[in-house]
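> need a structure here:
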Amino acid sequence: MAAILIVEDENGISKFLKQGLEEEGFGVTIAADGQQGLYLARSNTYDIILLDWMLPKMPGIEVCTRLRETDKTTPIIFVTAKDTIMETIAGLRAGANDYIKKPFSFEELLERIRVQLRKQEAPPADLRLGPILIRKATHQVFNGGQEVFLTQKEFALLEYLVANKGAVCTRNRIIEDVWNIHFAYDTGVIDVFINSIRKKLNLKKEEDCIRTIRGIGYIANDISV
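Model prediction:
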């Protein structure tokens, strides 16, 4: 039975989620503020954390940041009314795995939870893109033998492009498959993360192994070592 921590200060929402998730066979714990949520997440093992952004005592984004600083890799799904592109980027850079905006359907949230659980069950395998090595088991990236430190979402995006090496990944497919967002959304957030990945990998323009297909998306291709 998968264990879920809900960090939500609105009693009606947390009760609704608890009842629905328990009916689906999940074990559910509730924290009503950020400090309690952080304490429980650090002290116990959960399979998923559902985290509100606007919380008493400590905002959700700080809870997320502090958890990632302690190497906690539990998947975090922000459940929040905040949905501007900059807020979404901030949440993902803090280490969130997914983002669902209020109001939402329980069925959509349930599917997002299942997606995160399936990712944990998938057998890890190394991926290569020219001199770039992706170690899925340890969430490490190396370029020419030198380790490159990416955020969780940067890692997920690079992994997705390399796993689909040689094929054009459209912006809509990326936003659905990497961000798990299945509604009309500004895909400009992808550009921010691609630029950050290129900078961290120190990719030169003339040998960029992640090419922009203008107006469509991106494609990853091998380059010479």
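> going by C-alpha atoms from here, please, whenever you check contacts or count neighbours.
OK.
> what segments of the chain are helices?
11-23, 34-43, 60-69, 85-93, 106-121, 152-163, 171-177, 188-201 (DSSP state H).
> put together CSV for those, with mean neighbour count and distance to residue 49 on each row.
Shown next, in CSV, are the helices of the chain (neighbours: other C-alpha atoms under 10 Å; distance: least, C-alpha to C-alpha, whole Å):
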stretch, mean neighbour count, distance to residue 49
helix 11-23, 14, 12
helix 34-43, 18, 8
helix 60-69, 20, 10
helix 85-93, 17, 14
helix 106-121, 14, 9
helix 152-163, 20, 15
helix 171-177, 18, 20
helix 188-201, 16, 23
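> would CSV of the ones you listed with distance to residue 133 be doable?
Output for the helices of the chain, formatted as CSV (distance: least, C-alpha to C-alpha, whole Å):
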stretch, distance to residue 133
helix 11-23, 38
helix 34-43, 31
helix 60-69, 23
helix 85-93, 22
helix 106-121, 20
helix 152-163, 10
helix 171-177, 21
helix 188-201, 11
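> relative to residue 52, which of these is closest?
helix 60-69 (5.6 Å; C-alpha to C-alpha).
> how far away is the spatially most central residue of the chain from residue 180?
The centroid of the chain falls nearest to residue 97 when counting by C-alpha atoms, centre = their mean (2.1 Å). According to C-alpha to C-alpha, to the nearest Å, residue 97 stands 9 Å off from residue 180.
> just residue 89 next, same as before
Distance from residue 89 to residue 180, by C-alpha to C-alpha: 14 Å.
> alongside the first, I'd like the structure of this one:
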Amino acid sequence: MPHVLVIEDDEVTAREIALELAAHGISADRVHSGNEGLKAAQEPHYDAITLDLMLPGMDGLSLVKQLRERGISTPVLMISALGDVDERVRGLRAGGDDYLTKPFAPDEMAARIEVLLRRQQPAQTKLRAGDLELDLITHIARRGGRELSLLPTEYRLLEFLMRYPGQVLTRAMIFESVWGLRFDPGTNLIDVHIARLRRKVDAEGEPSLIRTVRGSGYRLG
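From the prediction side, this is the model:
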């Protein structure tokens, strides 16, 4: 079972994070200050960390920077009530791996942690989902031996979906990973590209591999 360290000074938020992770089969330990978090995060048995940026004793940016300087590469999901883009950039430069703004949906937080956990898996040169195959070297996609003609954005979108088969990927996660932009809830850009990708992936008579999860996002398989 994956093991996550939750560094959060608000007891209610820390408990909610731990409960949501438990519902996804992920165990969690909680600490409530920056100094406690720095000490605990150096233990080798944690697979990921959720880190509040505003902590007593030591702020989250300083904490994650110290971890990286000490060679600790445990993936970090930074969480903050600050919606400032500069704060997000500063945090990622300090060595964080992803960022979530309060208030957040618990399932969004858990989905991002699951993505960070999967990134720990060994590098692959090919991705497969059923009869769908993506060659990460040649950038060629095939389904049932049939080569798919994908535009660059469609390729990136398919690659992101195939890296996390069976997992619900939220629109915010897709937008940030594929387009590299902060998600705008008013845009239909993702839905348009998903529809185009489906038309190329699913030939007549083939079952659809890209599924819509109402109110959440999309999943492959």
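> before we move on, the earlier item: in space, what's closest to the residue nearest to the centre of the first structure - neighbours in sequence excluded?
residue 76 (5.3 Å; C-alpha to C-alpha, 6 or more residues apart in numbering).
> ok, the residue nearest to the centre of the first structure to residue 112 of the first structure distance?
In terms of C-alpha to C-alpha, residue 97 of the first structure sits 10 Å off from residue 112 of the first structure.
> am I right that the residue nearest to residue 97 of the first structure is in contact with residue 51?
Yes - in terms of C-alpha atoms under 8 Å, residue 76 of the first structure counts as a neighbour of residue 51; the distance is 6.8 Å.
> more crowded one of those two?
Per other C-alpha atoms under 10 Å, whichever of residue 76 of the first structure and residue 51 has more neighbours is residue 51, with 28 against 22.
> list the contacts for residue 57 of the second structure?
Listed by C-alpha atoms under 8 Å, 6 or more residues apart in numbering, the contact set of residue 57 of the second structure reads 33, 34, 35.
> my read: the last one touches residue 58, true?
Yes - the pair residue 35 of the second structure and residue 58 passes the contact test of C-alpha under 8 Å, sitting 6.0 Å apart.
> would you mind measuring from residue 100 of the first structure to residue 141 of the first structure?
According to C-alpha to C-alpha, residue 100 of the first structure stands 28 Å off from residue 141 of the first structure.
> again with residue 38 of the first structure
Applying C-alpha to C-alpha, the value for residue 38 of the first structure to residue 141 of the first structure is 28 Å.
> can you check residue 168 of the first structure too?
For residue 168 of the first structure, the distance to residue 141 of the first structure equals 22 Å [C-alpha to C-alpha].
> the two: which is more packed in?
Looking at residue 168 of the first structure and residue 141 with other C-alpha under 10 Å, you find the greater number of neighbours at residue 141, namely 24 against 18.
> so what corresponds to the more buried one in the second structure?
For residue 141 of the first structure, there is no aligned position in the second structure, judged by TM-score structural alignment.
> report how many residues lie close to the nearest residue to residue 141 of the first structure once chain neighbours are set aside.
The shortest distance from residue 141 of the first structure to any non-neighbouring residue, by C-alpha to C-alpha, 6+ apart, is to residue 134 (4.7 Å). For residue 134 of the first structure, the neighbour count with other C-alpha under 10 Å is 22.
> next up, the contacts around residue 134 of the first structure.
126, 127, 128, 140, 141, 142, 159.
> so the fourth one sits right up against residue 154, yeah?
No - using C-alpha under 8 Å as the test, residue 140 of the first structure is too far from residue 154 to be in contact (11.3 Å).
> follow-up on the earlier one: the residue nearest to the centre of the first structure and residue 75 touch, don't they?
Yes - assessed by C-alpha under 8 Å, residue 97 of the first structure is found in contact with residue 75 at 5.8 Å.
> related to what we said a few turns ago, out of the helices of the first structure, which gets nearest to residue 217 of the first structure?
helix 171-177 (4.8 Å).
> centre of the chain to that closest one, how far?
The chain centre lies 13 Å from the centre of helix 171-177 of the first structure; the measure is C-alpha atoms, centre = their mean, to the nearest Å.
> stretch 189-206 of the first structure too?
With C-alpha atoms, centre = their mean, you get 18 Å for stretch 189-206 of the first structure.
> now do stretch 43-51 of the first structure
For stretch 43-51 of the first structure, the distance to the chain centre is 15 Å (C-alpha atoms, centre = their mean).
> and for stretch 42-49 of the second structure?
Offset of stretch 42-49 of the second structure from its chain centre (C-alpha atoms, centre = their mean): 17 Å.
> over to stretch 79-90 of the first structure?
The mean C-alpha position of stretch 79-90 of the first structure is separated from the chain mean by 13 Å, C-alpha atoms, centre = their mean.
> isn't residue 103 of the first structure up against residue 81?
Yes - counting by C-alpha under 8 Å, residue 103 of the first structure does reach residue 81; the two are 7.4 Å apart.
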